[in-house]
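Enquirer: Sequence plus predicted model, see below.
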Amino acid sequence: MKSNLLSNIFNPAHLRLLEEEQLPQVAQELRQFIIDVVSVKEGHLGASLGVIELTIALHYVFNTPEDLLVWDVGHQAYGHKILTERRENFHTNRQIGGISGFPKRSESSYDAFGVGHSSTSISAALGMAIASQLKGETDKQHIAVIGDASIASGMAFEGLNHAGVTDANILVILNDNAIGIDPSVGALKKYLTAVKNGKNPKQNNMIKSLNFDYSGPIDGHDLPALVKELNRLKKIKGPKFLHIVTTKGKGLQQAEENQVVYHAPGKFDAATGEIHLKSEENLPPKYQDVFGLTVLDLAKKNNKIIGITPAMPSGSSLKFMMEEIPERAFDVGIAEQHAVTLAAGMATQGMVVFCNIYSTFLQRAYDQVIHDVALQNLPVIFCLDRAGLVGEDGATHHGVFDIAYLRLIPNMIIYAPMNEIALQNILYTAQLGLENPIAIRYPRGRGVLPNWQVANFGHYEPIEIGAANQLKEGSKVAVLSTGTIGNNVALAIKECSNADDIAHYDFSFIKPLDYKVLNYTFSSFKEIITVEDGTISGGFGSAILEFAAANNFSNKITILGVPDAFIEHGTVSQLQQLCKLDVKSLVNLFSNH
C-alpha cells in the first residue's frame, strides 16, 4: 500500500524532495483532498481541479516563494494554497476568520500578488520582473498563470504588449480550457481553438508576433511534459509564453461534464459528485432571476431592448434572454470597459440597453461610465448585481463602493429597490424612456417575496423618479434606509419596545434625493438615522449630511453602513453583524433612541 505523500508536504521545499515519478501520486491525492473539503465546506471547485498538475509542476521546478508566482483571478489557487503551508487550515477556506478563497499577500509569502478580479497577472508579474532587473536579481523567475477567458481582456493585452518590448524575465502560462465561469467567447477563443486543433500555422502565431518565445500547446495534465518544459523555459531569458490545454473540473466526472455548475457547486457527495440540492419550494427568488426574467419579458414587448453582460450570463441571469432572443443579448467576455462603451454606442442609436455588471466589476470601467455615458448623458441602464456585502468571496468582491463612486457623477440616477416588486417596476420604468443614465443596484441572493411572479409578473407600475416612500409613521426618530437593507430595518423596528417613536422612510432613490420628504423629516424629527449596505464614507448617509449642512439643519444624524475598512470574508449574516446592520444590532440601536 502506497504511503500518503501529501500529508508530508508542508511547503514546496518538501515537494522538491520527491522523485519526479512520485508527482502523479501527489496530484491524485491533492485532487481528492480538494474534492473532500469543498464537498463539505463549499467554494470554487472546477478551476482548481483543472490545474492540479500545473500547480505541482510550478512549485516543483521553480524556487517559490523566491521565484514569484502570480495566479490570475485566483479561483484556481486551492492546490497552490494547500502546497504552501495552508493544508491544515484549508478547511477554514472562505469562512469568517479563516483563509481567503483567493491569493492574498498578507496571508502568505507564497501569494506574490493579491487577486480576485481577472486579467491582472501579466501586468503584475511584469512589474515584478522589471523591478528584479533593476535590483540586479537576474536569476529570479516571474510567472503569470492566466486563463483563456481572462487573457481576452484588454488589460491582459496591455501587459503582453509592454512585455514584448522588454527583456524582462517573465513567463506567461496560458491555461486554455475554453471556459471561465461561463464558456469563453469571442474571436480569440476561436483562434486558440484553431491553434489547439493544429489548424493555425505556427508562422502565423500572434503571441510570437508580440516577441514572446512561444511554446505549446501541450497537455496540461501531463506532469512529465510540464516539468520538462518548465525546466527548459527556466533557462531562457526574456519574455516567454507557454500554452497548455487543460480540462476544468479534471478528475471529477460531473465537474468535467457540467463545468458551469461545478465552478462553485455548493455541497456535494465527494464520492459520486452528486450535488446536494436544496429545496427551493416557497423560497423567494434570487434577485438575479428577477432581473433576468423581467428583462426577457420586457424585451419581448420592446424590440429596442438589448442586454449586455461581461462574461456573467449565468451569474446575472441574462442567460434567459440570450436563450430566447440571442440576437439582442450579448456576452462580451471579461471586458467591462468595452461593455460600457458598447452600451453607450448603442444608446446613441436609440436602443434601450440594459448593461448588467456586478457592482465590484463596474469599478473596472469607471472612466467609461463617466466619459462615455454620463458626460454625454446617454440613458444606459446599469444593472449592478451583487451590490452590498456578498459573503464568502470577501474583500475583492463586495459591492459596497458603488453608491459612493456613482453618486458624484453628474446626470447619474441611482436606485436601490427594497424588494423584488420594486426591482421589476424600476426595470419597467427605465425602459419607458429616461433622459439620464441610471444605476440599479441589488444584492446577491434571495429576495423577500416568495410569490413575486404571481403577485406582479407582467403587471408593472411606473415609478416616479426621485420619490421616497414613508413605510411607517413615528414621533421622535426618522430612519432613512435605501435598498434591501431596509427589510432588516423594518423587522428591527417591529421588535423595538419604542416602535411608536420610530418612523421609517425608504429612499430607494439615492440620486436624485427626495428633498420634499427630507425637508419634512428634518423639520419633524429631532434625530435622523440613515442605514445602507454601502460605505459610510461618501455614501447615502453622506448625501443626507450634505443636505443637512446645505439647508442649515442641526438635527442629530447617525449614519449606519459599511465602515471605512476592507471587509473580509464570511457569510452575509456574519458580515452584517460585523457592520452592525443585522436585525439584532439595529434593535439595540433603535431601542436606545
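Expert: Alright, I've got the coordinates.

Enquirer: When you work out contacts or count neighbours from here on, use the C-alpha atoms and nothing else.
Expert: Noted.

Enquirer: what about the strands in the stretch 201-350 of the chain?
Expert: 213-219, 240-245, 305-309, 329-331 (DSSP state E, counting those that start in this stretch).

Enquirer: The longest one vs strand 240-245, what angle?
Expert: What that stands for is strand 213-219. Strand 213-219 runs at 20 degrees relative to strand 240-245, counting by axes from the mean of the first three to the mean of the last three Cα atoms, to 10 degrees.

Enquirer: So which elements touch strand 213-219?
Expert: Strand 213-219 is packed against helix 223-234, strand 240-245, with contacts defined by 3 or more Cα pairs under 8 Å, 6 or more residues apart in numbering; DSSP states H and E.

Enquirer: Including distance to Asn356 and mean neighbour count, could those go into a markdown table?
Expert: Listed next are those as a markdown table, based on distance: least, Cα to Cα, whole Å; neighbours: other Cα atoms under 10 Å:
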| stretch | distance to Asn356 | mean neighbour count |
| --- | --- | --- |
| helix 223-234 | 39 | 17 |
| strand 240-245 | 31 | 22 |
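
Enquirer: can you give me the helices for the stretch 451-593 of the chain?
Expert: Under the criterion DSSP state H, counting those that start in this stretch, the stretch 451-593 of the chain contains helices at 452-456, 485-495, 515-524, 540-550, 572-578, 583-591.

Enquirer: now the end-to-end length of stretch 391-399.
Expert: For stretch 391-399, the first-to-last residue distance is 10 Å (Cα to Cα, to the nearest Å).

Enquirer: One more to weigh against that first structure:
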Amino acid sequence: MSILETIASPADLRQHSMAELTTLAAEIRTALLTKLSATGGHVGPNLGDVELTIAWHYVFDSPHDKIIWDVSHQSYTHKLLTGRKQAFLDPKHYHDVTGFTEPRESPHDFFTIGHTSTSIGLASGLALARDAAGTHDHITAVIGDGALSGGLAYEALNNAAVLNHQLLIVVNDNQWSIAENHGGLYQNLKLLRDTFGQAANNGFKALGLDYTYEANGNDVAAMIAAFQAAKACDHPLVLHVNTQKGRGFAPALANEEAFHWHAPFHLSDGSALHPATGENYPDIILAALERQLQTGKPIYTINAAIPGGFHLKDWQAAHPDRYIDVGIAEQMSITLAAGMVKGGLRPVVFEAATFLQRAYDQLSHDLGINALPVVVLVRGGQITGGDPTHQADLDAGMLSNIPNLTYLAPTGKEELIAMLDWALAQPHGPIAIRIPAGPVTSAPLAADWSATHQHVIHHGQQVALMAVGSLLPLAQQVAAGLLAHHIDATLIDPRSLNTLDTAGLEQLRSAHHLVVTFEENSLDGGFGQKVAAYFGPSNMAVLTLGAKREFNHELTRQALLQADQLTPETATQAILAALSQL
C-alpha cells in the first residue's frame, strides 16, 4: 500500500515517519503530474509546494487552524490531503474539484480565490475576528514571491505589522511569478536568500514585522521544524521559504513560465498534447506594432506579469528597451501608461479581461478623466464557465461605462489591425480593443470603414441582427436560419461596445420592427442595454442576447451559451418568439 492511500485527512500525516512523509511527497508529485498531463492546470506552482503543504498540515490542525492560499492556484496538495484525493487519483473524478480553493468543496477552504495579493489581508481579517471571539486558532497566509508585487500585498503587510496577536505569513519564494519577477523588491528577496535571512537590509523588518528564513522549503523535516517554531510565535511573523517551482519534473524546471499553467501534455517530455497551429491574434498584433515602430512611432508595450498570453517575449527579445513588465500590478500598468502618453510616448497595455478589474480606478481617473490616448488590448473577453474567479464576461460592463473611453470589438484580423492603427493615431482619449475570442477570422475591410460607425454587412428588413465582435459568425448562422422562415434579416457589425452609431440606428426604423443584439458580456451595463435604451421611446422592439449577471460556478461554456440563447437554434427561437409578440 502506498503512503498516499493511508491519508484520508491531515491528521493521518502524524502517523508516519519523516522518511515516509518524504515518500508521500514523491507519490503526490506523481499523482499531480498524472492528472495535470491529462487535464491541464497549474503545474509548476503545485510541484513546488508539496513539502511545505505536507508540513503545514502535519503541524497545524485544519480546519480549526486556517490556511489562506494566495491566488490558491498552488493548493492542489492541500486539496489532496483534505479529503479530495479521489479527484487527483481517479480519472472519472478529475473534474470534481476546481483549480482553486472553494468553500463549497470542503471546510478546509475558506474563500473562493483566483486572483492575487489578497491572502495577507484575508488572513489579517480572520485573525482580528479570532481575537474578537477569544479563540486560539492559528491563522496562516501563504503568498508567493510573485504576488508580493501587487499593491494590496504591501497594504496588507503594512497593516499586519500592527496586529497584536498571532499571524503567520509564509512567503513561498520560488523566484518566479507567472513569468520572471520584475522590480526592486526581488533584489531584497535575493539578498535575503543569499544571506540565509541575515541581511541587515530586510524589507519585512523595515515594515515592523518579525522575520525568519528557511532555505530548505522542499525538505519535509526542515519545514516541519520551521512551522513548529512559528507555531510558538504569538505575534505577526514572516516565514520566508525558499522552494523550487516545477520541482520533480524536468520540463517544468527547464521552462518555468510555460509550466506555470499548461494545457494537457505528454508526461515523457512535456510537449503539448494538442499544440496550437495556424495564425493567432497575438502575432498579428505584434506585427502591426512592429510596423508602427518602424514608421517612427514611439511604441512601448506594457503588461502585468502575463507576457505568455500575448507572445510578448518575442517583442521583448526584439525590443528590450521598449518592453515593460510591471509585475502583478494592473493598477501600475495603467497609471504608468498614462504618464508615458502624457510625455509623448505611445504605450500599448496588454491586459487579461479577468484581471483588468483590479485597475478600474486607474482606467476611470487616470485615463478617463484626463482623456489620455492610451491603447489597452484586452484578451479573453467571452462567456466562460466553471470558474467564477476567472470569469471573463464582465469587462464590457466595466469599460463601456467610463466617460471618454471607447471600447472596440473587432470581428476579425483586418478590423483588429485597422482599429489598432486608428487607436494609435487618434489623440482624443483612451481606446480599449477586445481581442476576438476563438480562432482567427478574416474578411476584407468595408470601403467605408470607420472605427466608431457600424457596418451593415447585409441589408434586409423586419429584423436587424447586431453582433458584437466574435459573435458575428453566430449571427450569420442565425440569419441563414431565419431565411427558412421567410425573414431576410439585416446583419450589422457594431464595431464598438459602447459608442452607438445613432445615425445608423435611425436608418433601421423605416424597414425593421425588431433589433436583436448579440454579445459575449453580462447584459447588465452592456451593449444591448444601450441599444434598448436608445430605442426605448419608440415602437422599435429590442431583444438582447447575452450573459446573465451572475457568477458561474459549475456550468460549462457550452451550457451557458445554451442557457443565454446564444446558439443558432436557441437564438433563432428567441427571435421568432419575440416577433410573434409584436
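Expert: Okay, I see it. Given the structure is predicted, the values throughout are model-derived calculations rather than measurements.

Enquirer: about what we covered before: include distance to Tyr191 of structure 1 when you put the strands of the stretch 201-350 of structure 1 into JSON lines, please.
Expert: Shown next, in JSON lines, are the strands of the stretch 201-350 of structure 1 (distance: least, Cα to Cα, whole Å):
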{"stretch": "strand 213-219", "distance to Tyr191 of structure 1": "13"}
{"stretch": "strand 240-245", "distance to Tyr191 of structure 1": "13"}
{"stretch": "strand 305-309", "distance to Tyr191 of structure 1": "22"}
{"stretch": "strand 329-331", "distance to Tyr191 of structure 1": "18"}
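
Enquirer: For His75 of structure 1, which of those is the nearest?
Expert: Ranking the strands of the stretch 201-350 of structure 1 by proximity to His75 of structure 1 (Cα to Cα) places strand 240-245 first, at 17.3 Å.

Enquirer: Pro282 of structure 2 matches what in structure 1?
Expert: Pro282 of structure 2 maps onto Gln288 in structure 1 when the alignment is built from TM-score structural alignment.

Enquirer: For its match, give its distance to Gln337 of structure 1.
Expert: 22 Å.

Enquirer: List the contacts of the equivalent of Leu474 of structure 2 over in structure 1.
Expert: Applying TM-score structural alignment, one finds that Leu474 of structure 2 aligns to Asn488 in structure 1. Contact analysis of Asn488 of structure 1 by Cα atoms under 8 Å, 6 or more residues apart in numbering lists 581-583, 586.

Enquirer: Quick one: which of the residues you listed is the most crowded by neighbours?
Expert: Leu581 (24 neighbours; other Cα atoms under 10 Å).

Enquirer: re the thing from before, so which of Gln288 and Gln337 of structure 1 has more stuff around it?
Expert: Comparing Gln288 of structure 1 with Gln337 by other Cα under 10 Å, the one with more neighbours is Gln288, at 26 against 21.

Enquirer: Skipping its backbone neighbours, what lies nearest Gly114 of structure 1 in space?
Expert: Spatial nearest neighbour of Gly114 of structure 1, excluding adjacent residues (Cα to Cα, 6 or more residues apart in numbering): Lys104 at 4.3 Å.

Enquirer: Tell me how far the aligned residue in structure 2 for the one you found lies from Thr502 of structure 2.
Expert: Under the alignment (TM-score structural alignment), Lys104 of structure 1 pairs with Glu102 in structure 2. Note on Glu102 of structure 2: its distance to Thr502 of structure 2, by Cα to Cα, is 45 Å.

Enquirer: Please apply the same query to Asp49 of structure 2.
Expert: Taken as Cα to Cα, the span from Asp49 of structure 2 to Thr502 of structure 2 is 56 Å.

Enquirer: Hmm, the residue nearest to Gly114 of structure 1 is touching Lys81, no?
Expert: No - using Cα atoms under 8 Å as the test, Lys104 of structure 1 is too far from Lys81 to be in contact (10.2 Å).

Enquirer: Would you mind finding the longest strand in structure 1?
Expert: strand 527-535 (DSSP state E).
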